[in-house]
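Kindly generate the corresponding structure for this input.
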Amino acid sequence: METKYVYLFNEGDANMRNLLGGKGANLAEMSKLGMPVPNGFTITTEACNKYYDDGEVISDEIQAQIMEYLEKLEEETGKKFGDQENPLLVSVRSGARASMPGMMDTILNLGINDVVANTIAEKSGNERFAYDSYRRFIQMFADVVKGLSKKRFEEIIDEVKAERGIKDDLELTADDMKTLVEKFKEFYRSELGEDFPTDPKTQMMEAIEAVFRSWNNERAIYYRRMNDIPSNWGTAVNVQMMVFGNMGEDCGTGVAFTRNPATGENKLYGEFLMNAQGEDVVAGVRTPKKIDQLKEVSPTAYDQFVEICSKLENHYKNMQDMEFTIENGKLFMLQTRNGKRTAQAALKIACDMVDEGLISTDEALMMVEPQQLDSLLHPTFAKEALEAAEVITSALPASPGAGCGQIVFTAEEAKEEADKGKKVILVRLETSPEDIEGMAVSQGILTVRGGMTSHAAVVARGMGACCVSGAGDIEMNEEEGSFKVNGKTFKRGDWISIDGSTGNVYGEAIETVPAEISGDFERFMEWADKRRRLKVRTNADTPKDAKQAVDFGAEGIGLVRTEHMFFEGDKIKAIREMIVAKNDDQMQAALDKLEPMQQKDFEGIYEAMEGRPVTIRYLDPPLHEFVPTNPEDIKELANEMNISEAELNQVISNLHEVNPMMGHRGSRLDVSNPGIAKMQTAAVIKAALNVNKKHPEWNIEPEIMLPLIGDLAELKYVKKLVTETADAILKEAGSDMKYHVGTMIEVPRAALLADEIAEEAEFFSFGTNDLTQLTFGFSRDDAGKFLPQYYAAKIYENDPFARLDQNGVGKLIEMAANLGRKTRPDMKLGVCGEHGGDPASIEFVDKVGLNYVSCSPFRVPIARLAAAQATIKNEKA
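Alright, predicted model coming up:
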C-alpha cells in the first residue's frame, strides 16, 4: 500500500504527534474540538525523513499527494490557488513533534502574485492590505527559501520611509507598498539572476522544501542537541489557509498564554496588534497592546478567546501558548502548544494545577523540565542592568549563574586578590587541576578553549561556579596581562561579567542578585522524593560543597575526589615531596605530613554529612599533575628537598607519559607506592573513629573506593593494603566499626569481568567519564575539536561526555551490574560521573536498576526530579 504522507486537519488528532508534529496534531485536535481553525493539511514527519533519504529531493509520490490535498483544501475553502475571482493564500509552517520555538522557518501569504494582489485589492477594497501582504511574502520567501539578506529588505523599507519623511510602517501608503514590491523583486533578481516565482504551486513546493531543509539548519541542530531531540524525528509541514490580521482596524493578530509564563500567575497573559500580521507582534517594530485591552477593541472576539483558552487548558491539562488572528472581527486559532515558562512559573503552575484538581502530582512532576531548576540555584544578573550592558563575545554556557569581577589570569592571582576581599573572574586559555584553588575563590571562570565537559566546565558545575568556556574570539596575552576581543583590549584588574546560562560575556561590572527559591520548590521536591526509586548523592570534596549538597537534598556523597584536597596550601608541597622522594625514609616523611591533613579533611566532610554515607575515592590522577611547572616553584621545592634543580627537573621529566590518562594513575599508583593507600586508609579510618566518638548516633561506616581497577588480582592486592591498615587501627582503638571496600568501574575490562571483581568489591560505582573515554577511545578534553563534525554528519546526536551513550557505554554498565549482582546479590551500584546529573542518563540508570546517582551539589535537585520522572516513565513502559 502507498504510504500516506499528507493529512487534512480533520483527519488527525493529538495522539498523532509523532507523525503530524506538535503543531499539526494540535491543529487537528482543535479542529475536532470545534474551534475556529482555518482549514489546512499536514505533510508528515515521515515525508521529511524521506526527503533526506532521497538526497534532499521531494519524491514524485509525495508531490502528487501534496497536489491532491491542495485540491481538497480548495474544495473545503471554496478558494483556488492563483484564481482571479477567489484566490487562496496559505501559510507554510514547520512543526516538529517536540516544540522548537524560533528554530525553524515560516512563510506567510504564499500564493500571491501580481494578478492575485490586484484581485485581493479589488475584492477587499483595501489596496494597501493587498500589497502589504505581497511585499511580506516576497521578503519571507526570499529569506527562508533563497537565503537572501533579511537586513537588506529592512534597509529598503527604511529608504522608502526616509524618502517619504515618515517613521512608522503604518504610515506607508498603498503606493508605498507597491514601490516596496517592485524594489524587493529588483533586489531578488539582482541577487539570484532570476525573476521572483509567480506560479503559486511552484512557490508552495519550494517553501515546503525550505521547511524540510530548516530541520537541519545550525540553530535547529544546536537546539536539538541541547534538548535531546533525535535528528531522525524530522519535522512536519503545515499548509494552512491564510486569515488576515492586516486588512484593517477590525483585524488583528496576537500571542497569548493561559497563565503568566514568567510568574505562573493564573491570569491570561499576552499581546496583540490590530491591523498586523503575526511577525509584527514579536518583531518589535510596533508596540503591542496587552491582551486584556482586546475586550475594548473587539469584545466578541475577546470573550470567545477567553472561553477557548479555558477549554484548551482544561483539555491539555497544561499552560497553553496560543497564536490567533482576527479577520473582520472574527476570531481564528492558528496554534496551541504547551507554553515555555521560567522555572519559578513552572513550579507555581504545577502546584496550582494540583490544587485546582486539574492534574495529579505525577502529572505535575512530568510538567517541569529538570534542567529548568538550575536557574533557581545560582545568582543571576539584575534584569535592568543586563538590558543596558554590551555583549563583547559569546561562547559556551558551561555552568549556570552570573559572575562579575576583576580580571585575573592565574589561580595564584585569583587567590591573592580574593584574600584582599576582591571579586575576580579567572580568565584562562584552559584550566587544569592545579587551578582549582583559584577557581574556587573566583566569581566565575572564562576559558578560551574547552567545551561543555572540559575541566573548567566540570569543576565549575561541581562548585556551583559560573563558567563560560570555548571563547575562541579572545586573543590572550597573559605575559602582558591582557586579552583582546572584537577590537577591544581588557587588562588585568578590569571589570567583566559572564553569564553561564547564556554564554554571554560583558565588558563591565553588572549587578548580581541571589537566586530566590519559592515555597512551591520545597513542596514540589517532596512529591519528587516520594516518587523516585533512585537515591541521589553528590560529588563533593570539601565540607562547604557537602553542606551545600545536603541543603539541596543530597542523601550522601558518592564521590570524594581526594586529589582535589592536595592542591590546597601546604598539602601540595607535601605531595610533591612524596613524588620526588629518593628513598623510603623521604617517602614516609612526606606521607606522615599528608596523613593528618587528609584526616582533618575527611573529618570535616563526615561532620558536614551528619551520618549520611560517604564514598571516598583514593588518589586517581597521574602524578605529573602535582609537580611544579613554574621555574620559581621548581627552585623552591629543590631547596626544600635539598636536591639540585637539575635533579628535580629530571624527576619531572621522568614523570612525563605519552598518554597520562591511560598511564600510571589510579590504583596503579598504590601498586607502585603502597604507602599512598596505607596513608589514605589511616586518614579515612581515624577520621571516622573520631567523628563517631563525638556523634555515636551517626554510626559512620566508611566506604573506600579504589579507582581504575581492571583485574581481580589487582583489586585483591590493593584491598589487602587497605584492610591490613584499617584492621590494625580498629584493633588498636578497640572498635568494631564497619567499613566497606568497593571499586569504580571505569575500565571496560572491569565491566566485562564484573562477576570476578565482585568477589572482592562490596560495591561498584560507575565512573562514566573515564568509562566513556576508554570505550570510545577519545579524550574528553580533545573531543570538542572534532565532535561538531560528527554532529553535522549525524554520526553522533550528542556529546557522549554530557549524555550517556546508552548503546555502548550503557551496555557495559548493564552487563557489569547484572554480573556483579550474580556474584553478590545485595551489591550496591551507583554512577558518579558527570552523567549522574543528566536527566536522560538518569532515566537509563533507573531502568537498569542501579541504587543511586551522584552528581555535583548544584545538580542535586535536577537529579531528584529526573529520578522521579524516570520512575514514572519506566513504570509506564
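
CA only for contacts and neighbour counts going forward, please
Will do.

which residues touch the residue nearest the centre of the chain?
Centroid-nearest residue in the chain: Met226, 4.6 Å away (criterion: Cα atoms, centre = their mean). For Met226, the contact set (Cα atoms under 8 Å, 6 or more residues apart in numbering) is empty.

Would you do the same for the sequence below? I want to compare the two.
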Amino acid sequence: MINKAIRLADTCRYVKFYRGRDVSCMDHRKYIYLFNEGNAGMRDLLGGKGANLAEMTNLGIPVPSGFTISTEACIKYYEDGKVMPEIIVDQIYTALEKIEGKTGKKFGNVKNPLLVSVRSGARVSMPGMMDTILNVGLNDDTVKGLSRLTGNERFAYDSYRRFIQMFSDVVMGIEKRKFEDVLDDAKDAKGAEYDTELDASELKQIIEKFKKIYSNETSSHFPQDSGEQLIQSITAVFKSWDNPRAMEYRRLNGIPGNWGTAVNVQSMVFGNMGETSGTGVAFTRNPATGEKSIFGEYLINAQGEDVVAGIRTPQPIIKLKENLPECYSQFIDIAQKLEAHYKDMQDMEFTIEQGKLYFLQTRNGKRTVQSALKMAVDMVEEGLINKEEAILKVEPKQLDTLLYPSFHSDELKKAIIIAKGLPASSGAACGRIYFTSEDAKRHHDQGEKVILVKLETSPEDIEGMEISEGILTIRGRMTSHAAVAAREIGICCVAGCSDLILNEKTKSFTGAGKVYKEGDYISIDGSTGNVYGGPIKTVSPEISGYFGTFMSWADDIRKMEIRTDRVPAARLAAAQAQVRNPRK
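Here you go, the predicted model:
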C-alpha cells in the first residue's frame, strides 16, 4: 500500500533529525479530519461537502467511511509551490489506516481491496467546476481480487475501465473523447446502445486499449501502485481549484481565490453491481417549481457520473418504490430528516449497493427564483422557518431574473412547436443557435443574442452558458449538468429534447422535419419545455403571487428605505438590501 518513501517517513515520524533537517519545529497542524471529527459548522475548514458528510455521520445517516483533507492543506500546497507537503501525505496514510479498520478492507490489497473516491469540496457549492476521481486503488491485480471477492467479474472490470478514463482525464489531462470513442466503437461492434450491455471479456479489451492510449499520451505505463494513484488524485483535485472553469465560476459568483478547496477521500460504494444497485440525485422539493414533493432521478446498475452526464436516461425517483421499496422508504425518511435539520431544500446524492442505501452528499439545493420564492413562503406557512429566515433563502441576484421578459401570449399562440423537452430551468429565451461555447461567446461578443445547443453540456461549457439567453440539450434530464448550472446562472433551459436530431459535424439539428443551421433563430420555454422555430416577441413580467408575499415580508422587516423612479426597481432594490441584511 505504502511506497518506500512513505514507509521511511513513517519510520522517522518521531525522530528529531530527518533527511538532514531539524524537524522539531516542523508544521504539526492537523490537516486531516475523519468524518466523525467534524460538523456542519466547520465549512470554512472542511468545505461544504466535508462539513455535511461529517454532519450526516453524526446524525446517524448511512455515509461511507472517509476523511476530509482541509482547505488549509490546499492553501499550504499552493504556498509550497504546488508540491504536496510530507506532513499532509503522512496524515493521509494515517487516516487511511483508520478507514481500513472501519471497513475491514485494505488499500492496495489483492484479496480484499479498499477502493476510494477523491472529490473536491469548496466552502460554497461549485457544482461540476472541480474534479472527481472514482475507484482509486484499482490496478491489474486488485481488479482480479475485486472480481473474486464480489463474484461479479463484469462489475470489477467496468469499475477499472471507469477509473482509467477518469484518472487519465483528470490527473493527466488526456482528452476523454479518445476513451469515449473506444467505448462507442465497442458498443457499435456489438450493436449495443448502452455500456451496461458489454460483458467482462469486452470490457477487458477496452481496458487494454485504454492503457495503450495512456501509454501513447504520457510515454509511461498506467500506474499500478495504489499509493501513487491516491496522492496524484488528491494533487489533481487541489490543482483543479485553479482550472479555467473554476476560476470563471469564482469570478461570476464573487468567490475569493485564496479560499482553496477541501478534498474528501471516501470508501467506495458501488451502484454498478447489478439490478439491486444504483445511483441517483434527488431534491426534497422540486427545484424548478418549488412544489413540496421529493424530486429526483436514479439509474439502476450505474455510477454517479452516468446520471449527471445524461448518457443514459434515468428513472424518476418514484420508480424506486417499485424496484427497491425498502430502499425507497428509507430514502424518504432520511430526506425528510435532512430538510428538517437544515431547514432548507436539500440536494442529495445517493448510491444503493446490493440493496443497501448510502448517502454521499447533501447540500442546500440550487433553485429557480420562482421556486425559491414559493419554497420560502411555503416553509414559513409550514412552521419550518420564520419570515426573517425566509428572506435569506432567496439570493439577491436571483431577484433580477423576475424582471426578465417572457413570451407575449398572442405571439405564443402563433408560434410553431418543433420539439418538446424537459422544463429544466424556468424562463423564456429567443436567440440564434450555436453549437459550441466558443462560437456562442464569439457571436455574443458581436452583439447577438445566442442560444447554446449541445448534445449535453459539461463544466467546460460554463463560459458559453453564462453569456447565453438559454440552453437546449438533446440528452440529460432535470438533474443533468445543464439543468443545474442554468438554474444557478438564472437562465432558462430545456433539457433532454430527444425530439431533435443533432448533427454536430454540420452544426445543425432537425426538428419537425426542418433543418435549423448555425445562426438560425429559435425560441425556448424553460417553464414548459417547448422549443419553437423562429423568434417570438417578449414582454415584461408582472410582480405578484409569491413574490408579492415575499416583498410584503421584506417591507415589514426592513429598516432601510430605497427611492427610485421605477416601482419594480424600488421593490427589487429593497428586497436585495433586505436579503443581504434583514436586521439593519
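
So after superposing, what's the score?
Remark: TM-score between the superposed chains equals 0.75 [TM-score structural alignment, normalised by the length of structure 2]; 468 aligned residues with a Cα RMSD of 2.9 Å.

Run through the residues that contact Ile43 of structure 1.
So Ile43 of structure 1 contacts Tyr5, Val6, Tyr7, Leu20, Ile66, Ala236, Val237, Asn238, Val239 (Cα under 8 Å, 6+ apart).

biggest separation within those, which pair?
Leu20 and Ile66 (14.4 Å; Cα to Cα).

higher neighbour count, the two?
For Leu20 of structure 1 versus Ile66, the count of surrounding residues by other Cα atoms under 10 Å is larger for Leu20: 33 against 22.

What lines up with the more buried one in structure 2?
Superposed on structure 2 with TM-score structural alignment, Leu20 of structure 1 falls opposite Leu46.

does that match sit in a helix, a strand or a coil?
helix (DSSP: H, G, I helix; E, B strand; the rest coil).

and the residue nearest to it when sequence neighbours are not counted, what is it in contact with?
The shortest distance from Leu46 of structure 2 to any non-neighbouring residue, by Cα to Cα, 6 or more residues apart in numbering, is to Ser70 (5.0 Å). The neighbours of Ser70 of structure 2, taking Cα under 8 Å, 6+ apart as the test, are Tyr31, Ile32, Tyr33, Leu45, Leu46, Gly47, Thr261, Ala262, Val263.

Tell me the one among these nearest to Phe550 of structure 2.
Gly47 (30.8 Å).

how about the strand or helix carrying Lys573 of structure 1, aligned to which bit of structure 2?
In this assignment (DSSP states H and E), Lys573 of structure 1 forms part of helix 571-580. When structure 2 is aligned by TM-score structural alignment, helix 571-580 of structure 1 has no counterpart there.

circling back to that earlier point, with distance to Asp181 of structure 2 as extra columns, can I get the contacts of Ser70 of structure 2 in CSV?
Below are these laid out as CSV (distance: Cα to Cα, whole Å):
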residue, distance to Asp181 of structure 2
Tyr31, 40
Ile32, 39
Tyr33, 40
Leu45, 40
Leu46, 38
Gly47, 36
Thr261, 32
Ala262, 33
Val263, 30
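
of those, buried ones?
Tyr31, Ile32, Tyr33, Leu45, Leu46, Gly47, Thr261, Ala262, Val263 (16 or more other Cα atoms under 10 Å).

my guess is Tyr521 of structure 2 contacts Ile433, does it?
Yes: between Tyr521 of structure 2 and Ile433 there is a contact under Cα atoms under 8 Å: 6.3 Å.

Among those two, which residue is more densely surrounded?
Under the neighbour definition other Cα under 10 Å, Tyr521 of structure 2 and Ile433 were set side by side, and Ile433 has more, 30 against 20.

What is the aligned counterpart of the more buried one in structure 1?
Checking TM-score structural alignment: Ile433 of structure 2 goes with Glu390.

Glu208 of structure 2 now?
That one, Glu208 of structure 2, aligns with Glu182 by TM-score structural alignment.

Its match - how many residues pack around it?
Neighbour tally, Glu182 of structure 1, other Cα under 10 Å: 13.

mind listing what it touches?
Applying Cα under 8 Å, 6+ apart, no residues qualify as near Glu182 of structure 1.

quick one: it from Arg135 of structure 1, how far?
9 Å (Cα to Cα, to the nearest Å).

cool, and Ser765 of structure 1?
Ser765 of structure 1 is 62 Å from Arg135 of structure 1, by Cα to Cα.

neighbour-wise, which of those two wins?
Using other Cα under 10 Å as the criterion, Ser765 of structure 1 and Arg135 rank with Ser765 on top: 29 against 23.

Tell me the counterpart residues of the host helix or strand of that one in structure 2, please.
Ser765 of structure 1 is part of strand 763-766 when elements are defined by DSSP H and E. Across structure 2, nothing matches strand 763-766 of structure 1 (TM-score structural alignment).
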